[in-house]
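> here is my input; please provide its structure:
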Amino acid sequence: MDSNHINKEFEDLWHKSHPKKAAEKKEAAWEKFNQEVFKEKKVQKTPNYKYAIAASLLILIGVSGLLPYLSHETSTSTPLLAETNIIKNPTTSLKLVYLPDSSQIDLAPQAEISYAKEFKQNRKVHLKGEAFFNVTKDKEHPFQVDYKQTTTTVLGTSFRISSPVKNKTQVDLYEGSIQMNVEGSAKNWLIAPGESFIAEDDQVKIIAFNLFKEFKNAPLHELINYIETNYQYKVEFQSEKIDKNITLKIKKRESLDHVIQVLAQVYNLDYHIDHQQKRITFQS
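Model (predicted):
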């Protein structure tokens, strides 16, 4: 039975059950009845591909528009990682280096340091080779040196980091205090002046050393040799005084200026220090 015939029978049934309705009311009522009984299946609308394509194009345009900004972020992030100051000492003598916080480093021959551009906020130095550090105090920003498997942390002090043999790290403390850490160990070691921290082959030991250098009635040329060897400055002294003996006790790694002042006072001499030429001249 087709749908037209079914509709006709329902229409006849409706008219028989509603004989007194006016023609115009019948038509309206029938229309309502027909909609309720024969609810049409909703037709799935065909997607509007024009709008879909337009939306896709907008997305593509948006992404392509962001590409310059994304590439800009990438290009700026790379230099940030690369914004590291590297200082090398390719010479055969010590190189004096001043850091942005006024800390001083005597960089040994063939040694190298690197540190972040924003050093005052992140006082961390990576060291290759050997160096002597004279660190400016800053309680809010501890000073750290990464060297091989060790980290040296200080507030303000003087110390030397060296590697006498392969796989051996030695830190000699002359002034202040330092904390030592070894990679892979949760233990901290606190070092006092006159102590050496030695890490070698997964073993750690702390030994004492003499903080002072003594000259007991020694020929003056011994002190001059000591200055030239440890400070890498050439000393010119009057020949008539060179053979005189001297008795003197100074701190190892004492500042060069202080050593020269003491020597000038002992012999009542004037002096001139040429830091560029690394030359010291004593004269009457």
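
> for the rest of this, base every contact and every neighbour count on C-alpha atoms.
OK.

> what is the burial count for the residue nearest to residue 99 when sequence neighbours are not counted?
Closest residue to residue 99 apart from its sequence neighbours, by CA to CA, 6 or more residues apart in numbering: residue 105 at 7.8 Å. Residue 105 has 21 neighbours, counted by other CA atoms under 10 Å.

> to compare against the first, here's another:
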Amino acid sequence: MDKEKMDKEFEKLWNETPLSHSESEKEASWEQFQSKTFAAKKPKFKVWRYAVAAAVIIFVLIGTGIYFNGSPLQDDIYLTSNTVENTTSIIKTVALPDSSRVELSPNSKIVYANNFETNRKIIVEGEAYFKVTKDKKHPFQVFCNETTTTVLGTSFTVQENAQKGVTVSLYEGSVQMNVKDQDKKWILKPGEKFIYGNNTAEVAEFNRFTDFENEKLSIVSDYIKTNYGYTMTIPEEYSNQRITIRINKKEDLKTIVQLISEMYNLKFEINDEVKQITFR
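Below is the predicted model:
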């Protein structure tokens, strides 16, 4: 209320109250004047206070939106995550919360959510081999540069190339490939690899097997040492035994060991602490 209106209101109230009124009546008149004059000022403070609160909420949401949109996982971005980096010179095996397994190559890194069992999305930098546990309700997706690998099967490698390209090689099962801002999808079969770089994509075949044709068993032992890091000990009388076998290059080590044991009727023991396989 401006000064002119305030003066008129004051004069009106004053004229309505004779000088013969008691002190209590005068006090009541003054309170009436105050209520009429200053009542409108209170809401102004409340409106301003709520406006500030709204501004804070909007700011927080905008900040969150920027964080979400900046993520390769888009609206499925996680606020807390786990990062595993291999700074060694040998392959590092990582067990994921859903029982899937990752063989992380040197100078490579993966990032995945704390709630990975229900949010099976993972970012790869470098090279990693995945052995995925099947879960139809929760798709397994791997993000590398502009590509997304959706797992429909179990066993594949993802390799980030120096020129920011990506190669996905499928050993078992099936995977679907997508590229950012492209509607086309590529479904890979075992023995196929997806190559993406310089905004072009192609699918090619590769040999996913290693063949041993009438080789000494010791040659297979050398292969296991080179590719899995385990030393294989066999009875001396078997060292010159010959073997013909085809091995998936990313086959689980225990599967290979069981196959050898059945072929030669041997028992075996695997010591993971010292990376030793002993046949008896």
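
> look up how far residue 187 of the first structure lies from the residue nearest to residue 99 of the first structure.
27 Å (CA to CA, to the nearest Å).

> aligned partner of the residue nearest to residue 99 of the first structure in the second structure?
In the second structure, residue 105 of the first structure lines up with residue 102, judged by TM-score structural alignment.

> what residues does its match make contact with?
Each residue near residue 102 of the second structure by CA atoms under 8 Å, 6 or more residues apart in numbering is listed here: 93-96, 128-131.

> show me the helices in the first structure, by range?
3-17, 23-37, 49-82, 220-231, 256-267 (DSSP state H).

> list the buried ones in the fourth one?
Residues 220-221, 223-224, 227-228, 231 are the ones in helix 220-231 of the first structure that count as buried (16 or more other CA atoms under 10 Å).

> burial count for residue 16 of the second structure?
9.

> no, scratch that, I was asking about residue 45 of the second structure
Neighbours around residue 45 of the second structure, by other CA under 10 Å: 10.

> same thing with residue 134 of the second structure?
Residue 134 of the second structure has 16 nearby residues by other CA under 10 Å.

> please pull up the equivalent of it in the first structure.
Using TM-score structural alignment, the partner of residue 134 of the second structure in the first structure is residue 137.

> hang on, its match packs against residue 158?
No - the criterion here is CA atoms under 8 Å, and residue 137 of the first structure misses it with residue 158 at 10.7 Å.

> returning to that earlier point: closest to residue 197 of the first structure among the buried residues of helix 220-231 of the first structure?
Lowest distance from residue 197 of the first structure to the buried residues of helix 220-231 of the first structure (CA to CA) belongs to residue 231, with 23.0 Å.

> ok, the closest residue to residue 209 of the second structure other than its chain neighbours - contacts?
Leaving aside its chain neighbours, residue 209 of the second structure sits nearest to residue 248 (4.4 Å; criterion: CA to CA, 6+ apart). By CA under 8 Å, 6+ apart, the contact list for residue 248 of the second structure reads 171, 208-210.

> run the last query once more with 10 Å
By CA atoms under 10 Å, 6 or more residues apart in numbering, residue 248 of the second structure lies in contact with 171-172, 207-211, 256.

> picking up where we left off before, which residues are in contact with each of residue 137 and residue 158 of the first structure?
Shared contacts of residue 137 of the first structure and residue 158 (CA under 10 Å, 6+ apart): residue 103.

> can you tell me what sits against stretch 223-236 of the first structure?
Outside stretch 223-236 of the first structure, the residues that touch it by CA under 10 Å, 6+ apart are 93-96, 106, 213-215, 220-222, 237, 242, 245-248, 252-256, 259-260, 263, 271, 273-275, 277-283.

> show the contacting residues for residue 280 of the first structure.
228, 233-237, 260, 271-274.

> out of these, which end up buried?
Burial by neighbour count, 16+ other CA under 10 Å: within the contacts of residue 280 of the first structure this picks out 228, 233-235, 237, 260, 271, 273.

> now for those residues, which pair is the farthest apart?
Using CA to CA, those span at most 15.6 Å, a distance reached by 228 and 271.

> fine by me, we can end here.
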